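>>> Model the following, please.
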Amino acid sequence: MTGTTAEPVARVALTPEAADVVRRLRAVHGPLMFHQSGGCCDGSAPMCFPRGDFIVGDDDVLLGLLDDAHPEAPPAHRPGEPIPDDVCPVWISGPQFAAWAHTQLLLDVVPGRGAGFSLEAPEGVRFLIRSRVFDEAERRWLDSCPAPRGRDVP
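Take a look at the predicted model:
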């Protein structure tokens, strides 16, 4: 997408295939969350956890909320409001966000063994991130709405 559009753009999105897996996992585990790993154990795999099983740090950044019922139109988070149970927040560490701020992350799923701590591991699939670089108009729009930090989200 190029041009001077002021259309909202999501920092993170979900493929229909990944949405199917998220729906199955939420049916078993309840509300979910993702954290985009910055390396170590499982490389830079997106990790899926039951909501509350992963402690979000004060400097972690909320990339966005994923709605598996409407993956093409992720909902926005309203500052100061709790995150509803029927959507999945996607978090990333502050330093990782600084490195990836110019890209949209697309959460996808492929056959294979999931990361050891991530909920999809027994499903025979693994989540992965695809990305694309934001165009100039998208970057300007995103600059006008900073992503919330862990300390800002109840």
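>>> make it CA atoms for all contacts and neighbour counts henceforth
Will do.
>>> This structure: helices as residue ranges?
Taking DSSP state H as the test, the helices found in the chain are 16-29, 94-100, 136-143.
>>> run this one through as well so I can compare:
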Amino acid sequence: MPEEIPRVQLTPAAADLLRRLRAAHGPLMFHQSGGCCDGSAPMCYPEGEFRTGDSDVLLAELAVDGVQEPVTFWMSPSQYAVWSHTRLIVDVVEGRGSGFSLEAPEGVRFLIRSQVVDP
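From the prediction side, this is the model:
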């Protein structure tokens, strides 16, 4: 039986940033919306601070070494319809992202890279 491909993965840089954010803010979550501008970037919040709806899709519970609880990764249903055939890779790049995401004061922002996967 083939090994299941994870829907969402973290780069080492993203995992390192999540460890630092977890130490400062407690348990964390991501939400990936389908909005324009910064709304199309993955947004990191304290767990439960962003309200998910019944139609939001829980794509992953990401294990981060050194962090007890997983980081949940949610996506809006419209965005999921577009990206359902991809693996999402959460990375970090220099530059300011949205002021609503926890990494904004760090001078970096989370970024999604994607790879097409077979259904």
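>>> Can you calculate the TM-score here?
Overlay of the two chains. TM-score (TM-score structural alignment, normalised by the length of structure 2): 0.93; 119 aligned residues with a CA RMSD of 1.7 Å.
>>> quick revisit: who wins for proximity to residue 118 of structure 1 among the helices of structure 1?
When these are compared by CA to CA, helix 16-29 sits nearest residue 118 of structure 1, at 10.7 Å.
>>> Contacts for that closest one, please.
With CA atoms under 8 Å, 6 or more residues apart in numbering as the test, helix 16-29 of structure 1 has contacts from 32, 50, 67-69, 71, 107-109, 119-120, 127.
>>> please redo it, this time with the cut-off set to 7 Å
32, 50, 68, 71, 107-109 (CA atoms under 7 Å, 6 or more residues apart in numbering).
>>> Give me the mean distance between it and structure 2.
Once superposed with structure 2, the aligned residues differ from helix 16-29 of structure 1 by a mean of 0.3 Å; criterion: mean CA distance after the TM-score superposition for structure 1.
>>> circling back: ok, which pair from the contacts of helix 16-29 of structure 1 is furthest apart?
Applying CA to CA across these, the maximum distance is between 50 and 71, 19.3 Å.
>>> just to revisit the earlier point, using CSV, please lay out the contacts of helix 16-29 of structure 1 together with neighbour count and distance to residue 58 of structure 1.
Converted to CSV, the contacts of helix 16-29 of structure 1 look like this (neighbours: other CA atoms under 10 Å; distance: CA to CA, whole Å):
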residue, neighbour count, distance to residue 58 of structure 1
32, 23, 19
50, 18, 19
68, 24, 26
71, 18, 27
107, 24, 23
108, 19, 27
109, 23, 28
